[in-house]
Each structure stands twice: as C-alpha cells, then as structure tokens.
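Participant: Sharing a model prediction with you, sequence too.
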Amino acid sequence: MTTDPRPLIVTAEFEPAMQGWLEGLRRANYPAELNRVPAHLTLFHAIPGSAEAEVARRLALLTAQAPPLPARLAGVKSLGRGVAIRIECAALDGLREELADALWLLLSAQDRAGVQLHVTVQNKAEPPAVKRALASLTPLPERPTHIAALRLWRYLGGPWEALGRWPFRGRVR
C-alpha cells in the first residue's frame, strides 16, 4: 500500500498523431511557465494517493481486453481565461462511470460530479491571448480519433509524476 498522500490524477491519452497535434496546440497557446504536463483529458482530478495500487489494478483491468476507444473532436469552448477542445467519446464516458462507481468513497466532490470531456490547450491566459486562440481554432472541423491509453499521475504541486500507462489492448473490429 502506498502511503504517499499526494493526490492521484487519471487521464486519457490519444492515439499518437492526435496526441502530437494536441501537444502542439498546447505549446503554442499555453503560458510557457505554466505548461508543465503533456496535453491530456482528465478523468479524475484528486484521488487519494493511498489508493494508488487499487487505481492501478482497476486501470489494468479496464484496458486489458478493450480496444482503443473511438472518439472525436467536437468543437472549441472558452474556459474564460483559456480554451479547450471538446471531446465526445461515449465509451470513455461509460468507462469513467464504471471507475467512479468502484472508487466512489475515495472521490472528491469534483470527481463525483462527473466530467465534460475536453483537452485544455490554454489556461490562465490574458483575454487578448484567449481571443486569439479562440479565433485560430474556430471553427474546428470535427475529427475522428481514438483514446489509446489511460494514465495515472501523482500531483506534485505543479508538475505531475507519471506512475503508469495502460494501453487499450483489445483488437479494433
């Protein structure tokens, strides 16, 4: 059992070409001094660090037989001081719900409330920068993609420590 109390974060990772494209958007738009983690789709924000082994076990089970999950970019949304790419993925919504049910007693109020799937490509930016990013990304053509893996991280007060990566191993039919 892990005794590190720092919170755990669970994210979804895209197939390599899309992951690279999102990384490029993040590098181009995120304030450089704050861009400490790769582009990601957060599923859970703050699971107690003591649950690391249990979360890792469940992520391994969820991905072992499942194929990469079909998803699509579904537009751009303003975050006020940032910009996000909306993601639609019914299979990931279901997987997240299953994991939330299993970990319910460990979840923060934020994580119990659910999630609107998105990738933040800009945050904590000044209004002119937000306006430029929105203009450059709108309209965003809908693009199909796949969720390739789930990842587990430990929050270190800014940067994140990578704890594990579980690719979806099932065959796409």
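Facilitator: Alright, I've got the coordinates.

Participant: When you work out contacts or count neighbours from here on, use the C-alpha atoms and nothing else.
Facilitator: Noted.

Participant: residue contacts, Trp104?
Facilitator: Arg112 (Cα atoms under 8 Å, 6 or more residues apart in numbering).

Participant: change it to 10 Å
Facilitator: By Cα atoms under 10 Å, 6 or more residues apart in numbering, the residues touching Trp104 are 47, 97-98, 111-112.

Participant: cool, and Asn123?
Facilitator: Applying Cα under 10 Å, 6+ apart to Asn123 gives the contacts 26, 29-31, 34-35, 78-84, 129-130.

Participant: now with 7 Å?
Facilitator: 30, 81-83 (Cα atoms under 7 Å, 6 or more residues apart in numbering).

Participant: now it: how far from Leu117?
Facilitator: 16 Å (Cα to Cα, to the nearest Å).

Participant: Quick check: which element contains the residue lying farthest from the centre of the chain?
Facilitator: Distance from the C-alpha centroid of the chain peaks at Pro128, with 26.0 Å (Cα atoms, centre = their mean). Assigned by DSSP states H and E, Pro128 belongs to helix 127-137.

Participant: got another, please set it beside the one above:
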Amino acid sequence: MPAIDAPLILTLSLDKKSFDYFNALRQKHFPPERNYLDAHFTLFHHLPSAEYDAITATLAARAHAQPPLPMRVTGLQFLGRGVAFALEAPEAEALHRELQALWREQLTPQDQQRRRPHVTIQNKVTPAAARQLYEQLSASFQPFEATGTGLQLWAYRNGPWELLRSFAFGA
C-alpha cells in the first residue's frame, strides 16, 4: 500500500437491503453538488494515516472474530439543516468503545465523544427543507431491523472518500 496522506475514516458496512434504502433516500434528498458519498454509518471520523498498518491489522483481526451486528432503526433525527435515521446499535457501540479505548491517545476530540448512531440522508440544506423532509418521513416511519456486516476504512480526500479496505465480519 502506498503512503496515505489523508485522515482515515472508519464506517460500519450495512446489509444490502438497509444500505439500498438509505442510499436511495440520500441520492434523492442530499444536495447533489455536495453528495460525494453513499449512505454510511461512521464509527470514527479521523484516524491517523501514519498508523494505517497497525489500524488495518487491528481491524482485520477484530472483524474476523465479529459476527454480524444487529441494529434497530428507531426513528428520524432532525439535524437542523438535514435529516438522519436514528439507530439503536448496542453491539456496534460496544465495538466502537473497544476501538476507542485502544486508540484513545490518537483520537480527535470528536472521536473521543459518546456517539449517537445514525445514517444521514440529507445535510447542508435550509432548515425549512430539512424540517419538511423530517415531517414527511416521520409521518410514515415504521421501525425496522438492520445489520452491520463489516468495516470499511476510507481516506478522506477533502470531500470525496477513497475506499482503502473492507473487512467483512466473520471472514
């Protein structure tokens, strides 16, 4: 692997049905000029690229031993200038805390905080547009199950992300 000169982002892969659902909504409602990514569940926003080898070794070992993670999509979150789906994901949060403890000294303040698991489908719009979508989706929302199927490590490229490596759970 060539030297990586960008912060690393770690996301949780979602089962195909859930991913397709979230991604279709993101493609429809996220401003196209700002939508560089597919729908995603971020675990860490900024891991140090200098630690790429150690991080990938940890993730490969951890993912190998990890069965798929059950989650429940419980509702919508109004973000002020966007909308996200709220997730209850105790096992994913336990994995996050484990990695957080392992990497604590290397984490940014954002990644040291407690998280509110979510998948953003709209962001960077007017508050009125966000409120309208939030109310529209909330009116017919029914909780559903989703599954975390693995981990993905990305390089942040000042907007777009570059997928560096995927780690399937139990592989």
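Facilitator: Good, I have the coordinates. Note that the structure is predicted; figures quoted are calculated from it, not measured.

Participant: Can I get the buried part of the contacts of Trp104 of the first structure as one PyMOL selection?
Facilitator: A single PyMOL command selects the buried members of those (16 or more other Cα atoms under 10 Å):
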select buried, resi 47+97+111+112
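
Participant: Please tabulate the contacts of Trp104 of the first structure in TSV and include secondary structure and distance to Met1 of the first structure as additional columns.
Facilitator: Output for those, formatted as TSV (DSSP: H, G, I helix; E, B strand; the rest coil; distance: Cα to Cα, whole Å):
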residue	secondary structure	distance to Met1 of the first structure
Ile47	strand	14
Glu97	helix	25
Glu98	helix	23
Asp111	helix	22
Arg112	helix	24
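
Participant: got the contact list for the residue positioned nearest the centre of the first structure?
Facilitator: By Cα atoms, centre = their mean, the mean C-alpha position of the first structure lies nearest to Leu41, the distance being 1.7 Å. Contacts for Leu41 of the first structure (Cα under 7 Å, 6+ apart) come out as 11-13, 117-119.

Participant: distance from the longest strand that the first structure contains to the second structure after superposition?
Facilitator: For the first structure, the strand with the greatest residue count under DSSP state E is strand 143-155. After superposition onto the second structure, strand 143-155 of the first structure sits on average 0.6 Å from its aligned residues (mean Cα distance after the TM-score superposition for the first structure).

Participant: repeat for stretch 92-99 of the first structure
Facilitator: Counting by mean Cα distance after the TM-score superposition for the first structure, stretch 92-99 of the first structure comes out at 0.4 Å.

Participant: Show me where the second structure has its strands.
Facilitator: 8-14, 41-47, 69-78, 83-88, 118-122, 144-156, 161-168.

Participant: To Ala60 of the second structure, which of the ones you listed lies closest?
Facilitator: Distance to Ala60 of the second structure, taken as Cα to Cα, is lowest for strand 161-168 among those, at 6.1 Å.

Participant: other SSEs contacting that closest one?
Facilitator: helix 52-64, strand 144-156 (3 or more Cα pairs under 7 Å, 6 or more residues apart in numbering; DSSP states H and E).
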